[in-house]
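# all I have is the shape, not the residue letters:
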């Protein structure tokens, strides 16, 4: 029986590695189908190099395990397993990305355990998600940092890294927007602030997003695999709503071109609209309070 990732960490006596226990338990579930495959792994953030050693034990058939770190001291690390490679440089720079791709391509896992700063996390995603193979996994660790100003974050900061990944949930459901807006319009603020560019084709390959405490995992798949698919209707009797069977489960989705909330990506205008709606509601409440029926029913409301 193969050992769990947690067991491998507890038994490890070589270079120091650091991961939260909840990550290790979760990784056992999402990595299960990949354990015996010939895969390439990129881990951004090497530190002492221990996690790279453990990956070689966990993924016995891995082809290449690449670690990238900005710290030049990492170039002095030596590994007994020839599959491990180290790239020294800023992962958010194009030159470093090219050197990483020289080591292996495509990658099946990308693990961002780097600086944990919002700008670096988002830039890394823009650079390396396109380098994932179909069915590959992109993992971002330690997202608790996105709530701290020391890492360019904050609970209500709209451009924190966690906010970026929340936006991707809407992009998964792009098929149902029913407006003439491209996927990347939703990320316009992030693109401008962090000087990135994500193509609509790339965004269309986001298949699944999973969140657990401090961790986000994004699965990539070919765009046609990410659609809702055809309706499947089973059974013979449909006595309550016969149309379901008669129409073969086909459902018409309403056009949203007249829906302000689906056509206005400008956040300032949205805030203005919300303020306007609030004023309208306050006036409506005041009108009700001044109405004859409200005055007549006052004794009843006091009961």
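Good, I have the coordinates. Everything numeric here is computed off the predicted structure, so don't read it as measured data. Residues are numbered from 1 along each chain as shown.
# C-alpha from now on. contacts and neighbour counts both.
OK.
# the longest helix belonging to the chain: which residues count as buried?
In the chain, taking DSSP state H as the definition, the longest helix is helix 267-289. For helix 267-289, the neighbour count (16 or more other Cα atoms under 10 Å) marks no residue as buried.
# who's in contact with residue 207?
Residue 207 is in contact with 172, 218-221, 223, 225-226, counting by Cα atoms under 8 Å, 6 or more residues apart in numbering.
# among those, which one has the most neighbours?
For the contacts of residue 207, the largest number of neighbours (other Cα atoms under 10 Å) sits with residue 220, at 26 neighbours.
# that one reaches residue 131, doesn't it?
No - using Cα atoms under 8 Å, residue 220 is not in contact with residue 131, being 10.3 Å away.
# so residue 209 is in which element?
Assigned by DSSP states H and E, residue 209 belongs to strand 206-212.
# buried residues, that strand. List them.
By 16+ other Cα under 10 Å, the buried positions in strand 206-212 come out as 206-209.
# and the next helix or strand past it?
With elements assigned by DSSP H and E, the helix or strand that comes after strand 206-212 is strand 215-220.
# the helices in this structure, which residues?
Per DSSP H, the chain carries helices over the ranges 5-11, 21-30, 50-58, 94-103, 118-128, 161-172, 188-194, 200-203, 243-246, 260-263, 267-289, 292-296, 298-301.
# work out the gap between the longest one and the centre of the chain.
This means helix 267-289. Distance, stretch centre to chain centre, for helix 267-289: 34 Å (Cα atoms, centre = their mean, to the nearest Å).
# over to the first one?
Taking the mean C-alpha point of helix 5-11 and that of its whole chain, the gap between them comes to 27 Å (Cα atoms, centre = their mean).
# put this next to the previous one:
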């Protein structure tokens, strides 16, 4: 799956090598699943059958889709069924449509035959033409990568990250835009689902949003019924550091980790301390629902100040870590992992984005003193000398 995703931007020879190794049928099965996952819901009232022929180096595989309103799109086993439209494209072109960079809708990369056979009854021709147009648009929606609004995807797949208790997707759009065209690995802690429901709405949302991404979800319960190409449900406890490390060793490193799990403050800290080392440089670790830092039954602190053992306390500590170079006597000591690798912390209401990178710029040399500043022609004033005590006005500085 990962090689197929990377083939979206690789030379055609790499796709050919993959087909030779895995077989065209295996590749076509994955492409079929991806197309069906991305398709809009059909709106045509009259049933329409559309054939899609995928070709590669003289071989071809034919799939016939049945589309009609209020029914899921199905693949017809009988390829001899009369079709209202035939589409043919090279398999590598479909891979580039699905896993290449986002852009405007493509044309000119497929062959199209509209109503290849004369209908038996021309009295319904107008309705048939309209239905075929609508069904064709639906099928082609699954063969493209449009710029979809994350809030709409959240609603479509039943995630609670927008227009629910939270309004997170606007923040996610801002923070994740740079990753959207990349073959990212995303791990989300907490798959969701209550009262026996399977959940997985957020995982499907991320799969659609990151069209080249491999999406992993972690839950206490078996949610493997959600498994599809590019989406894998894992079983594990976010409070078990050993289990988290084993998962990260097998499926990481990750570009994005999202903690939407138990929201227990101790669990939040265990997960961060265990998984942050497995976030790639340039990646981001997200903590959701930090209101529990003020709720005692989640290990939070009652009152207006969150304690050091809460998720908010974790973020406060990371702010100090970012500025470890400026901490006087601590300068020159061996930095911790978070001091060395946390480069930014962006906090919005109930959600935080922790960016990983190289926090190793030294800034002012440790030997800089007043004599050195004087040699530069500018001695910085002491913090308590910035106001003129007589007039209460700022002193002019250069």
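Thanks, I have it. Everything numeric here is computed off the predicted structure, so don't read it as measured data.
# what's the TM-score here?
Here the TM-score for the pair of chains, by TM-score structural alignment, normalised by the length of structure 1, is 0.65; 219 aligned residues with a Cα RMSD of 3.0 Å.
# so what corresponds to residue 113 of structure 1 in structure 2?
Alignment note (TM-score structural alignment): residue 113 of structure 1 maps to residue 260 of structure 2.
# what's the strand holding residue 209 of structure 1 aligned against in structure 2?
Strand 206-212 of structure 1 corresponds to residues 342-348 in structure 2, going by TM-score structural alignment.
# what of stretch 126-141 of structure 1?
Mapping stretch 126-141 of structure 1 onto structure 2 (TM-score structural alignment) gives residues 273-288.
# biggest strand in structure 1, by residue count?
Secondary structure assigned by DSSP state E gives strand 132-140 as the longest strand of structure 1.
# just give me the mean distance for that one relative to structure 2.
Superposed on structure 2, strand 132-140 of structure 1 shows a mean distance to its aligned partners of 0.5 Å (mean Cα distance after the TM-score superposition for structure 1).
# packing partners of that strand?
strand 107-112, strand 215-220 (3 or more Cα pairs under 8 Å, 6 or more residues apart in numbering; DSSP states H and E).
# with distance to residue 267 of structure 1 added, can I get the ones you listed in JSON lines?
Below are those laid out as JSON lines (distance: least, Cα to Cα, whole Å):
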{"stretch": "strand 107-112", "distance to residue 267 of structure 1": "29"}
{"stretch": "strand 215-220", "distance to residue 267 of structure 1": "26"}
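# out of those strands, deepest packed?
Neighbour counts (mean count of other Cα atoms under 10 Å) averaged over each of these peak at strand 107-112, with a mean of 23.
# tally up the residues packed near residue 145 of structure 1, please.
21.
# which position in structure 2 pairs with residue 44 of structure 1?
Aligned by TM-score structural alignment, residue 44 of structure 1 pairs with residue 189 of structure 2.
# would you mind confirming that that match makes contact with residue 217?
Yes - if you go by Cα under 8 Å, residue 189 of structure 2 and residue 217 touch, sitting 5.9 Å apart.
# who has more neighbours out of these two?
More crowded of residue 189 of structure 2 and residue 217, by other Cα under 10 Å: residue 217, with 26 against 22.
# residue in structure 1 paired with the more buried one?
Per TM-score structural alignment, residue 217 of structure 2 is aligned with residue 67.
# how about its match, what does it touch?
Contacts of residue 67 of structure 1 (Cα under 8 Å, 6+ apart): 42-46, 52, 84-87.
# same check, this time on residue 147 of structure 1
With contact taken as Cα under 8 Å, 6+ apart, residue 147 of structure 1 is in contact with 153-155, 160.
# at 6 Å what do you get?
Shown in contact with residue 147 of structure 1 (Cα atoms under 6 Å, 6 or more residues apart in numbering): 153-155.
# who wins for neighbours among those residues?
For those, neighbours tallied by other Cα under 10 Å; top is residue 153, 24 neighbours.
# I figured that residue hits residue 146, correct?
Yes - in terms of Cα atoms under 6 Å, residue 153 of structure 1 counts as a neighbour of residue 146; the distance is 4.5 Å.
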